[in-house]
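Enquirer: what follows is a predicted protein model with its sequence.
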Amino acid sequence: MAKARKKADLPTKVCAVCGLPFTWRRKWARDWERVRYCSERCRRAAKRRGERA
């Protein structure tokens, strides 16, 4: 059985809207390179501001 990773060892990014850091999530495993926003709320806010997704 594989050992679990510590949260501190996971990659992080900074949200393009709110500027807060967020860490990798399993659901983002396939497209981590394309993830720009920490939450659905920030993604919607970017859409309202006219940013490209």
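Expert: Great, that's in hand. Numbering: from 1, shown residues only.
Enquirer: okay, CA-based contacts and neighbour counts for the rest of this
Expert: OK.
Enquirer: can you get me the start-to-end distance on stretch 28-46?
Expert: In stretch 28-46, first residue to last residue: 19 Å (CA to CA, to the nearest Å).
Enquirer: residue 22 belongs to a strand?
Expert: Yes: counting by DSSP: H, G, I helix; E, B strand; the rest coil, residue 22 falls inside a strand.
Enquirer: second one coming, line it up with the first:
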Amino acid sequence: MPHKKLHLATKDCRVCGRAFAWRKKWERDWNKVLYCSQRCRKASKQTFEQST
């Protein structure tokens, strides 16, 4: 049985650098997705607050 999910678009997370794949829930705003997880999103906000 061939799988269709082998050729999904991928991006690198801005915080951890890990590659993550396109998901159906990100269909509308894939261009705006920058982080692989909520943990990385929170970590980016913490580093931003510490730098100011």
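Expert: The structure has been received and is ready for your questions. Just so it is clear, the structure is predicted and the values come from calculations on it, not from any experiment.
Enquirer: what does residue 12 of the first structure align to in the second structure?
Expert: Matched across to the second structure, residue 12 of the first structure falls on residue 10, judged by TM-score structural alignment.
Enquirer: so what's that match up against?
Expert: Shown in contact with residue 10 of the second structure (CA atoms under 8 Å, 6 or more residues apart in numbering): 19, 20, 21, 22.
Enquirer: for the second structure, which segments count as helices?
Expert: Ranges of helices within the second structure are 38-51, based on DSSP state H.
Enquirer: that older thread, ok, for the match of residue 12 of the first structure, nearest residue in space, not its chain neighbours?
Expert: Leaving out its chain neighbours, the residue that sits closest to residue 10 of the second structure by CA to CA, 6 or more residues apart in numbering is residue 21, at 4.3 Å.
Enquirer: roughly how far does the one you found sit from residue 4 of the second structure?
Expert: According to CA to CA, residue 21 of the second structure and residue 4 of the second structure sit 13 Å apart.
Enquirer: try residue 14 of the second structure
Expert: According to CA to CA, residue 14 of the second structure and residue 4 of the second structure sit 27 Å apart.
Enquirer: those two: which has the busier surroundings?
Expert: Shown here are residue 14 of the second structure and residue 4; by other CA atoms under 10 Å, residue 14 has more neighbours (15 against 7).
Enquirer: quick one: contacts for that one?
Expert: Contacts of residue 14 of the second structure by CA under 8 Å, 6+ apart are 34, 35.
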